[in-house]
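**Student:** return atomic coordinates for the entry below.
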Amino acid sequence: MEVDYSGAESVSSIAKLRNSKQFSEIMDKIAIYVEKQRKNSEGDC
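**Tutor:** Predicted structure coming up:
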């Protein structure tokens, strides 16, 4: 996963992204998407 660091001012501001609510929500959505893809691919076998 690529993260755009161009707007970040420091390492600490980047580190805050990892614990942010928005980042957490995005990661949850990705996990749900991956699980759906996994279920779909199992049905194709």
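**Student:** C-alpha from now on. contacts and neighbour counts both.
**Tutor:** Fine.
**Student:** the protein: helices as residue ranges?
**Tutor:** 11-18, 21-44 (DSSP state H).
**Student:** dump those to JSON lines, plus mean neighbour count.
**Tutor:** Shown next, in JSON lines, are the helices of the chain (neighbours: other C-alpha atoms under 10 Å):
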{"stretch": "helix 11-18", "mean neighbour count": "11"}
{"stretch": "helix 21-44", "mean neighbour count": "11"}
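**Student:** following up with a second sequence; could you model it the same way so I can compare the two?
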Amino acid sequence: MDVFMQLWSEFGFPMTVTLYLLYRIEKKLDTVNSSIQRLNIPLQKRHVS
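**Tutor:** Below you'll find the predicted structure:
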């Protein structure tokens, strides 16, 4: 139990911050991905015509 508490006290805060930032970045990457997919549709129609 002491080992776990020592590990948590050393790495708990950085792990929490990392997980929070990864969660926020994931949302933004989903938005960027959907925007790129929406841009690709008009380009495909334009290229085919």
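**Student:** list the contacts for Leu7 of the second structure?
**Tutor:** When the contact criterion is C-alpha atoms under 8 Å, 6 or more residues apart in numbering, Leu7 of the second structure has no partners at all.
**Student:** do you know how far it is from Leu22 of the second structure?
**Tutor:** The gap separating Leu7 of the second structure from Leu22 of the second structure is 21 Å, by C-alpha to C-alpha, to the nearest Å.
**Student:** same deal with Asn40 of the second structure?
**Tutor:** 27 Å.
**Student:** again, but for His47 of the second structure
**Tutor:** Distance of His47 of the second structure to Leu22 of the second structure, given as C-alpha to C-alpha: 37 Å.
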